[in-house]
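*Asks:* All I have is the shape, not the residue letters:
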């Protein structure tokens, strides 16, 4: 599902107060971290990922890797912080996605 402009704006406003729960450091983005990000998206639907100063990763490249491997959407990239969204497949975790569908 491709997000419309109003839906992205809503998700950005929801993510404003969130703290990044994943940090990509000098080890880079590996399969284990991608798996953990996928599990966190299943439970939370909307998370922030930050890239530390000592990493060689580029935010846009990390965004494309996450979008390909997790079938999620990167809603926003500000500096080295990514806002990532994926609707949960479990109904009990679908808090944000039900609001997004209503927009």
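*Replies:* Yes, it's here. Bear in mind the structure is a predicted one, so any value in this text is a computation, not a measurement.

*Asks:* from here on, contacts and neighbour counts on C-alpha atoms
*Replies:* Noted.

*Asks:* after the longest helix along the chain, next one along is what?
*Replies:* For the chain, the helix with the greatest residue count under DSSP state H is helix 31-44. Next helix or strand after helix 31-44 toward the C-terminus (DSSP states H and E): strand 46-51.

*Asks:* And that following strand, what does it pack against?
*Replies:* With contacts taken as 3 or more CA pairs under 8 Å, 6 or more residues apart in numbering; DSSP states H and E, strand 46-51 sits against helix 5-15, strand 22-24, strand 81-85.

*Asks:* and here's the other structure:
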């Protein structure tokens, strides 16, 4: 299910103050990195990822790979930072960036 423009706008607002939880460097996507992304998305629902290496096309390929293999959605990307979202109906409210910011 694609995110609506209103959802994307809300998530960008939440994501503005987040720090990247995963950095993808010159080694690209490894199984360990993919597992960490899955864990972070499961715990936090909305995460920032820093793509520290590669050209624009390489970074796009990495994001496409992440989206495909984690079943998440890209909310936005600015330069080498991308914001990813994956809903978790059973997310811990103390860890979920969505739940924590919904109470504000």
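*Replies:* Noted; the coordinates are in hand. Quantities reported herein were computed from a predicted structural model and do not represent experimental measurements.

*Asks:* who wins for proximity to residue 74 of structure 1 among the helices and strands packed on strand 46-51 of structure 1?
*Replies:* strand 81-85 (4.4 Å; CA to CA).

*Asks:* tell me the angle the closest one makes with helix 31-44.
*Replies:* 60 degrees (axes from the mean of the first three to the mean of the last three CA atoms, to 10 degrees).

*Asks:* From residue 11 of structure 1, how far off is residue 4 of structure 1?
*Replies:* 11 Å (CA to CA, to the nearest Å).

*Asks:* These two: which has the busier surroundings?
*Replies:* Of the pair residue 4 of structure 1 and residue 11, residue 11 is the one with more neighbours under other CA atoms under 10 Å, namely 22 against 10.

*Asks:* In structure 2, what residue corresponds to the more buried one?
*Replies:* Alignment note (TM-score structural alignment): residue 11 of structure 1 maps to residue 11 of structure 2.

*Asks:* quick one: that match and residue 73 touch, right?
*Replies:* No. Using CA atoms under 8 Å, residue 11 of structure 2 is not in contact with residue 73, being 11.4 Å away.
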